[in-house]
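**Q** build me a model from this:
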Amino acid sequence: MAKKKNELWEWVKALVVAVVLAAVIRYFFFAPIVVDGLSMAPTLHDQDRMIVNKFSYTVGEPKRFDIIVFHAPENKDYIKRVIGLPGDTIEYKDDVLYVNGEAYEEPYLDKLKESTLDGPLTEPFTLTEKIGQATVPEGELFVMGDNRRYSKDSRHIGSVPIEEVLGKTSIIYWPIEDIGLVK
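**A** Predicted structure coming up:
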């Protein structure tokens, strides 16, 4: 009888440790998120399931073109791409991104640009026109969705404070046909 009680106690302890460990990993390191909408198409699709790496910016800084998850003003989490870092000037002209006066290629937009025949994918703008400042403020990021015509992003909500960023995401785990890394 004592042996059965001891074995049951060992199973209970193992289960408690597993639950606590899973909670710690989810809260501090990785969390699932579901893509809601078409703002990141064709890179991400509505209802794609992804893993958010919450630890990535604890040890590093956001980089241009990272796909991040952040708390948006509407009490909702958004998934967008980092376009501007603190201190950057951002401008779109003739469907080309200029950062600090230098043209940047955005290969993740090539498919959309090919299929868009009725004008530019990204309407021309300057940072001053969108956020009222010439540069991205310190401690903030300028983000945009890949589906530029249908994305509510920094052009509408302003720059994103880095402390509102949950983490970086680059792994799709569902649906099966989309499993993999995204760039």
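
**Q** alpha carbons only for contacts and neighbour counts from here, please
**A** Fine.

**Q** tell me how many other residues surround the closest residue to I171 other than its chain neighbours.
**A** Once flanking residues are discounted, I171 sits nearest to L181: 4.7 Å by C-alpha to C-alpha, 6 or more residues apart in numbering. Applying other C-alpha atoms under 10 Å, we find 11 residues neighbouring L181.

**Q** one more sequence to fold, the one below, so I can look at both together:
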Amino acid sequence: MQIEKNKSKIFENNKNQSSNFKEHFKDFLSFALETIKAIVISLVIIIPIRYFLIQPFYVKGASMEPTFNNHDYLIVNEIEYRFSSPKRGDIIVFRYPGDKREYFIKRIIGLPNERVKIENNKVFIYNNKFPKGVEINEKYLNEKDIKKNADTTLNGNEYFVLGDNRNNSFDSRFFGTVSKDLIIGKVWLRGWPFNNVKIFKEEMYNLPK
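**A** Purely as a prediction, here's the structure:
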């Protein structure tokens, strides 16, 4: 009888262990499914944001100083220009017209159908509103000694871009205008360095009414 009792206990223990294993497996399976669900939902949200709404870029070089420095980490808004046109003063990331594998960052100075003239360290805009030309006041510049002059008339989908570090920038004075289809997006946020985080709003120029 003693042996039968021990066998019964062993059988009961095996049943309990089997039941516990099933419960743990169900818990694990439930956890795994929830984890997979969370990953899928995250990817569904993140991938469109990453590839269609915003995109990160690192600044390389000094052509946009003092606004940006080398290795600044920027977030670029890719969707805004699908619903509106680029504005004067917008800082944009675009594909270099000479090699579309390269990305440049510059500031828009001239808009479609305008004439941009740079002389005597001043930038002048000619358009329907200002047929005789008007100087734009660029308060974001540290230095206004512009060594490279220019005189360019833009077509209907072209933009004239300049670096804020005018004497250390390869821009429209050298490679010409940038067509809208080459523009990736508008710089929205500087995320690095942390002590210099900034959201970039529309640049306002003191142009006469």
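
**Q** the residue nearest to I171 of structure 1 reaches I172, doesn't it?
**A** Yes - the pair L181 of structure 1 / I172 is scored as a contact, 6.4 Å apart, by C-alpha atoms under 8 Å.

**Q** now the strands for structure 2?
**A** 54-58, 73-77, 91-96, 99-110, 115-119, 122-126, 134-135, 150-153, 158-162, 178-179, 183-192, 198-199 (DSSP state E).

**Q** pull up the aligned stretch in structure 1 for the second one.
**A** Residues 49-53 of structure 1 are matched to strand 73-77 of structure 2 when aligned by TM-score structural alignment.

**Q** mean offset of that stretch relative to structure 2 (after superposition)
**A** Taking mean C-alpha distance after the TM-score superposition for structure 1, the mean distance separating stretch 49-53 of structure 1 from the aligned residues in structure 2 is 0.3 Å.

**Q** just checking, what's the longest helix in structure 1?
**A** helix 2-28 (DSSP state H).

**Q** what angle sits between that helix and strand 30-34?
**A** Helix 2-28 of structure 1 runs at 60 degrees relative to strand 30-34, counting by axes from the mean of the first three to the mean of the last three C-alpha atoms, to 10 degrees.

**Q** could you give the angle of helix 2-28 of structure 1 to strand 165-174?
**A** Using the same axes, to 10 degrees: helix 2-28 of structure 1 against strand 165-174 is 120 degrees.

**Q** quick one: what's aligned to the residue nearest to I171 of structure 1 in structure 2?
**A** Aligned partner of L181 of structure 1 by TM-score structural alignment: I199.

**Q** centroid-nearest residue for structure 2?
**A** V76 (1.4 Å; C-alpha atoms, centre = their mean).

**Q** which ones are touching the spatially closest residue to it that is not a sequence neighbour?
**A** Among residues not flanking V76 of structure 2 along the chain, V187 sits closest, at 4.4 Å (C-alpha to C-alpha, 6+ apart). Taking C-alpha atoms under 8 Å, 6 or more residues apart in numbering, we find V187 of structure 2 in contact with L74, I75, V76, N77, D90, I91, I92, V93, F200.

**Q** how about 7 Å then?
**A** Residues near V187 of structure 2 by C-alpha atoms under 7 Å, 6 or more residues apart in numbering: L74, I75, V76, N77, I91, I92.

**Q** quick one, what contacts S159 of structure 1?
**A** Counting by C-alpha under 7 Å, 6+ apart, the residues that S159 of structure 1 touches are E140, L141, F142.

**Q** ok, now I172 of structure 1?
**A** D48, R49, M50, I51, D178, I179, G180, L181.

**Q** map it onto structure 2.
**A** Checking TM-score structural alignment: I172 of structure 1 goes with R190.

**Q** ok, the closest residue to that match other than its chain neighbours to Y103 of structure 2 distance?
**A** Counting by C-alpha to C-alpha, 6+ apart, L74 is the residue found nearest to R190 of structure 2 once chain neighbours are left out, at 4.5 Å. Plainly put, L74 of structure 2 is 13 Å away from Y103 of structure 2 if you go by C-alpha to C-alpha, to the nearest Å.

**Q** what of F160 of structure 2?
**A** 16 Å.

**Q** ok, the two, which is more surrounded?
**A** Per other C-alpha under 10 Å, whichever of F160 of structure 2 and Y103 has more neighbours is F160, with 25 against 17.

**Q** mind checking what the more buried one lines up with in structure 1?
**A** Match for F160 of structure 2 (TM-score structural alignment): F142.

**Q** please name the nearest non-neighbouring residue to P175 of structure 1.
**A** With C-alpha to C-alpha, 6+ apart, the residue lying closest to P175 of structure 1 is D48, at 6.4 Å.

**Q** look up how far E177 of structure 1 lies from that neighbour.
**A** Distance from D48 of structure 1 to E177 of structure 1, by C-alpha to C-alpha: 10 Å.

**Q** and the two? which has more neighbours close in?
**A** For D48 of structure 1 and E177, the more surrounded residue by other C-alpha under 10 Å is D48, and the numbers stand at 19 against 8.
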